[in-house]
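1. Could you look at this predicted model? Sequence included:
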Amino acid sequence: MSKSGIAAVLSFLVPGVGQLYNGAFLRCIFWLIVTPGLWIGSGGWLGWICHLISAYTAYQYAKRSGD
């Protein structure tokens, strides 16, 4: 599996971990803080959206970084 694929899977499972894998520490912190807040604040509805967006952004960041 490519680096971008691994980053996407990691971020889908735990938002922010794919960003950490890519070396984007501040993005990691952002997702690790925002996602639980949206899970709790929305009763779980917006949490899944964070998982998907986090996975997509981790994938795109890895692709731009040269995979």
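-> Nice, thanks for sending it over. Residues are numbered from 1 along each chain as shown.
2. going forward, measure contacts and count neighbours with C-alpha atoms only.
-> OK.
3. Quick check: longest helix in this structure by residues?
-> When the chain is parsed with DSSP state H, its longest helix is helix 45-64.
4. Against which helices or strands is that one packed?
-> For helix 45-64, the helices and strands in contact under the criterion 3 or more CA pairs under 8 Å, 6 or more residues apart in numbering; DSSP states H and E are helix 3-13, helix 17-22, helix 25-41.
5. how far away is residue 64 from residue 10?
-> Using CA to CA, to the nearest Å, residue 64 is found at 17 Å from residue 10.
6. Name the residue in these two with the higher neighbour count.
-> Shown here are residue 64 and residue 10; by other CA atoms under 10 Å, residue 10 has more neighbours (22 against 10).
7. And here is the other one:
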Amino acid sequence: MAQQGSGGNVLAAICSFFIPGLGQLVQGRILPAIIFFVATAGLYATVVAWFIGVIVHIWAIVDAARYKGT
């Protein structure tokens, strides 16, 4: 599996930058991918809580970059 800081994690982080959860999907983690995508999209759609969506989006990027595998 990919180690932290490996090319796979960098690619996953870049994918999550553009679409939240896509990096997790690239890593084969389907449930976290769905959760990050739905949560971020839902929060971005809410006018009052869009800034929380930004935080969740950043969290998705960092999560993809730091994933160590099993």
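-> Good, I have the coordinates. Only a predicted model underlies this, so the values are computations on that prediction, with no experimental measurement involved.
8. TM-score them against each other, please.
-> Here the TM-score for the pair of chains, by TM-score structural alignment, normalised by the length of structure 1, is 0.82; 64 aligned residues with a CA RMSD of 1.8 Å.
9. quick revisit: now, of the helices and strands packed on helix 45-64 of structure 1, which is deepest in the fold?
-> Highest mean neighbour count of the helices and strands packed on helix 45-64 of structure 1: helix 17-22, a mean of 24 (counted as mean count of other CA atoms under 10 Å).
10. with structure 2 superposed, average distance for that one?
-> After superposition onto structure 2, the average distance of helix 17-22 of structure 1 to its aligned residues comes to 0.2 Å, using mean CA distance after the TM-score superposition for structure 1.
11. Provide the aligned range in structure 2 for that helix.
-> Alignment of helix 17-22 of structure 1 against structure 2: residues 22-27, by TM-score structural alignment.
12. where does the counterpart of residue 12 of structure 2 in structure 1 sit relative to residue 15 of structure 1, distance-wise?
-> Using TM-score structural alignment as the criterion, the counterpart of residue 12 of structure 2 in structure 1 is residue 7. Distance, residue 7 of structure 1 to residue 15 of structure 1, by CA to CA: 10 Å.
13. next one: residue 48 of structure 1
-> Residue 48 of structure 1 sits 10 Å away from residue 15 of structure 1, going by CA to CA.
14. out of the two, which sits in the more crowded spot?
-> residue 15 (31 against 15).
15. element containing the more buried one, please.
-> Assigned by DSSP states H and E, residue 15 of structure 1 belongs to no helix or strand.
16. Do I have it right that it meets residue 55?
-> Yes - assessed by CA atoms under 8 Å, residue 15 of structure 1 is found in contact with residue 55 at 7.1 Å.
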